[in-house]
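1. Fold the following and give me the result.
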Amino acid sequence: MNETKRPNGSSAMPTMNRRSLMLGAAGLALGATAFGAYRPALAQSKPSKLTVIGDTAPWKGTIIQDAIPAFTRETGIEVEYVQLPNEPMVTRARAELTGGGTTSFDVVQMGASMIGWMHPYMADVNELMKTAGGRYAADFGMDEFSPASIDLASYDGVQRGIPYRSTTYILHYRKDLLEAAGIAQPPRTFAEYREAARRLTEAGAPNRYGVGICARQGGAIVDHFGPYLLSSGGGFYDLAKRDIWINNENSVAALDYVAGLINTDKSIPPDALTWEWDEIIANAQNDRYAMGLVLNASATPINKAEASRTRGLWAYSTVPGAQSAADSRSSLGGWCFAVPERSANKEWAFEFVQFITSREWAKRSMEKGNASARLSVLNDPEIAGSYAWASTAAEQLKTARANPRDPNWGALEAQLRAGLSKAYLGQASAKDALDEVASGWERAMRRAG
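-> Reported below is the predicted structural model:
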């Protein structure tokens, strides 16, 4: 991924080690002195080190480069952030959490797709709050997080983590290109979106297309389909009732619409069939599409990176609705930080979680590609002045919906990836592709009891 820059020109998103990062050593010399000004009233003895495990995505730049060294200087505690690709991270977490012993890690980066199986092993945040004695114990501001983000970090009504990153899809569009094509305002409905895509593709030929999307059969394909699915009135399933919605009339219409943009209108670059998270950003930076339903946080590297050819040209709006703007819905994802119930350092681990998710660090994290889960940050006038997408994201969060969070979602999602890919490649109609997915889901649900 291209690096972004801070307003002062310094690097904001450098390439990071994909394995284990030992951080905070530079601040250890100051630890004893600085700790004198930072004495949380924690009953637990202070450990020499805390270990965090998480994925390798670059949005943690502020945590790793800035917040961890600051925490070390203030407390004298070294923090090791072990970064692993997503699947190995989940494998390690599952092995240790289900093993019955004390975990080697004190904090885990818990994603929306993980809480379905991970929640029994995570400490209850409300219980941790009751015994917290650190600097944030009296005024952490949990009410500043969006309700959707809190729900994403909860299971069966119990909050298991504190949100750090809240991702939702919003309409990214080039205002200059829309105006040049005679379009006065961003599209509010699917019909307007399709017409704008056609005109923008025609105007940008042969290299720039109307719409960008992640259409590779991989980790991004389902989430990028989500806004179209939800805004059409479709959905995935109701696990409690064993109702499958993925092949109902609205869901089929959503897939038929996106497949039509690709195969009929040819308003999406053919190589979008190979795009995932990095490619949707890089191709926006390189002027390959004029609008798209893209992650809120992607707006920072797209619109602010010095390497971006389209820097400063993007504007933002909520996702178009199928029939009207009132139909606008978006996928909701994100990450929280959670403390294992069997961590040897629960109190200090929770102090670290509160530190990195505090108002100060939530606001600073926006510099390096994060999308804060705090509405107070997204609606902050200073943030709105620097990140034009923030207030739109706050508005979209009101109707954003998370993917299913039951323990079986990973296997079911894999089947949906294959179905979407068949439709995008023109190998099956939207109805046939989703009927096949629904049949697979029925069998999987029966096997799961």
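2. switch to C-alpha atoms for all contacts and neighbour counts from now on
-> Fine.
3. could you check the distance from Thr167 over to Ile356?
-> Distance, Thr167 to Ile356, using Cα to Cα, to the nearest Å: 18 Å.
4. To compare with the earlier structure, here is another sequence to fold:
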Amino acid sequence: MLSPFEWMISKRYLWPGKGEAFIALVAGISVGVVMLSVAMLVIVMSVMNGFRGELLDKIVGLNGHAIVQAYGGKLDNWESVLEEVRETDGVTSASPLIEQPLLVSFNGRTVAILVRGQTQEDIDELGEKVVAGEIEALTFDAGPSLRSDEGPEAGAVAIGSRLAQNIGARVGDTITIINPQGRSTPFGTSIRQVPYEVGAIFEVGVYDYDEKFIIMPIPTAQTLLLMEDSIGMIEVTVEDADQVGEILAPVKESLAGRAVVADWKTINAALFEALQVERAAMGFALSFMVLVAAFNILSSLVMLVRAKTRDIAIMRTMGATRRSLLKIFVTTGTTIGAIGTIAGLLLGALVLLFREQIVQGIAFVTGQELWDPEVRFLSTMPARADPVEIIAITALALVLSFLATLYPALKAANTDPVQVLRYE
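-> Next up is the predicted model:
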């Protein structure tokens, strides 16, 4: 605790007088550097956390935490496997799924796609991501129009927003899905070209998904792919995404030789490992900015001690102890660091709050696209502040600020008043 005398002197040194403008400038620069370094750390780490979290949420929202996929792409007698998975401890839901790479054609343009056959519940959950049309247009009617290629259309499907832009399709248009593995005829295998109406256009927010996926009911996908009553895989969601491997270990052992269990960590291993490495490297590199800020505090205090050497000597002759001088300069430097840290947290919060407007403004001024969805996978810049990381950044700034005060404070405390005032 500071005595009234120590606190008075500390406040006096925090606001140098008119004749000490240079010292005030150096102290102001120190506060600014601490503020910018803390803000930069908060912004970068929050954006990295947001990117990972948002990407995981969107990928899991469409693919689940894991998939059980049969060898050869067809899972027969899947009802018993589905029941076994659902009864596994830690599994919250499991749904049958079909996913197959095919081609789609519209207005003379043909592009590669991924056809997904999903259950009614999964398709209904997609409704909140629909940007045009109605998800109710996708029907589970397994009548003749879905079980044959007769008629003008074989049902309605939902397509990604980027795919719709690429081929120029809108709600109500008829697209043609091409399956090279058609029925066998006396003249060879015929390529299946089945027309579907675009019933809805969705936007997940992950560029690759919005560009490739076409969603349809499972019966429609089974008819298109000639799979009869088989499915391609089972989509699994668990209570704890980070423990998905341990939760599904019994299922993996039970289905050995029949199916493969792959979790989100395995499917997207390269992507998330790259994100983790980049996050750690960015955090380590930007931590040096806080160290630079601490050196600024050290330099400002060294200049303050040199400028106040005579005042320090007079205070010593008036009874001020070394301990009091040590506390005065430690308090002064730590307060500079604390002010800069608080200002940095506020600045970081403001930048994160208005991050989209800032990105758009910079893009407008420079004429460059700063957040390309094709590269970043996500359509917008995400951000998630981790309280633990915020506390760690704050602690790092305050600890380095405190350590930076020790040398100049010891220098001031060891000032010999006899040597300073002998010629006064």
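5. now what about the TM-score between them?
-> Overlay of the two chains. TM-score (TM-score structural alignment, normalised by the length of the second structure): 0.25; 168 aligned residues with a Cα RMSD of 6.7 Å.
6. For Gly440 of the first structure, list the residues it contacts.
-> Applying Cα atoms under 8 Å, 6 or more residues apart in numbering to Gly440 of the first structure gives the contacts Gln415.
7. ditto for Leu301 of the second structure
-> So Leu301 of the second structure contacts 329, 333, 405, 408 (Cα under 8 Å, 6+ apart).
8. Among these, which one lies nearest to Asp122 of the second structure?
-> The shortest gap between Asp122 of the second structure and any of those belongs to Gly333, at 58.1 Å (Cα to Cα).
9. List the buried residues for the helix or strand that the closest one is a member of?
-> According to DSSP states H and E, Gly333 of the second structure maps onto helix 322-353. Neighbour counts over helix 322-353 of the second structure (16 or more other Cα atoms under 10 Å) mark 322, 324-338, 340-349, 351-352 as buried.
10. and if you look at stretch 277-286 of the first structure?
-> Judged by neighbour count (16+ other Cα under 10 Å), stretch 277-286 of the first structure contains these buried residues: 277, 279-285.
11. So the residue nearest to the spatial centre of the second structure: helix, strand or coil?
-> Nearest to the mean C-alpha position of the second structure, counting by Cα atoms, centre = their mean, stands Phe51 at 1.6 Å. Here Phe51 of the second structure is helix, with the state taken from DSSP: H, G, I helix; E, B strand; the rest coil.
12. now the strands: where do they sit in the stretch 151-300 of the second structure?
-> Secondary structure of the stretch 151-300 of the second structure by DSSP state E, counting those that start in this stretch: the strands cover 156-160, 174-179, 184-185, 188-189, 192-202, 213-217, 233-238, 259-263.
13. Check the first structure too.
-> Using DSSP state E, the strands of the first structure run over 20-23, 49-54, 78-83, 107-111, 154-155, 158-159, 162-174, 209-211, 237-238, 243-244, 289-295, 314-317, 330-338, 400-402.
14. Turn the ones you listed into a markdown table, columns for distance to Ser231 of the first structure and mean neighbour count.
-> As requested, these are exported to a markdown table (distance: least, Cα to Cα, whole Å; neighbours: other Cα atoms under 10 Å):
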| stretch | distance to Ser231 of the first structure | mean neighbour count |
| --- | --- | --- |
| strand 20-23 | 40 | 15 |
| strand 49-54 | 32 | 21 |
| strand 78-83 | 35 | 22 |
| strand 107-111 | 23 | 25 |
| strand 154-155 | 24 | 21 |
| strand 158-159 | 28 | 18 |
| strand 162-174 | 12 | 27 |
| strand 209-211 | 17 | 28 |
| strand 237-238 | 16 | 14 |
| strand 243-244 | 17 | 14 |
| strand 289-295 | 12 | 26 |
| strand 314-317 | 14 | 21 |
| strand 330-338 | 7 | 25 |
| strand 400-402 | 10 | 22 |
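15. Select, out of these, the one closest to Ala259 of the first structure.
-> So among these, strand 209-211 is nearest, using Cα to Cα, at 12.2 Å.
16. Now do the closest one: which elements does it pack against?
-> When contacts are defined as 3 or more Cα pairs under 8 Å, 6 or more residues apart in numbering; DSSP states H and E, strand 209-211 of the first structure packs onto helix 190-204, strand 289-295.
17. Provide a list of residues in contact with the residue lying closest to Asp238 of the first structure once chain neighbours are set aside.
-> Residue nearest to Asp238 of the first structure in three dimensions, not counting chain neighbours: Ile244, with 6.4 Å by Cα to Cα, 6 or more residues apart in numbering. Ile244 of the first structure sits next to 236-238, 438, 441-442 when contact means Cα under 8 Å, 6+ apart.
18. Ala34 of the first structure versus Ile244 of the first structure, what's the distance?
-> On the measure of Cα to Cα, Ile244 of the first structure and Ala34 of the first structure end up 56 Å apart.
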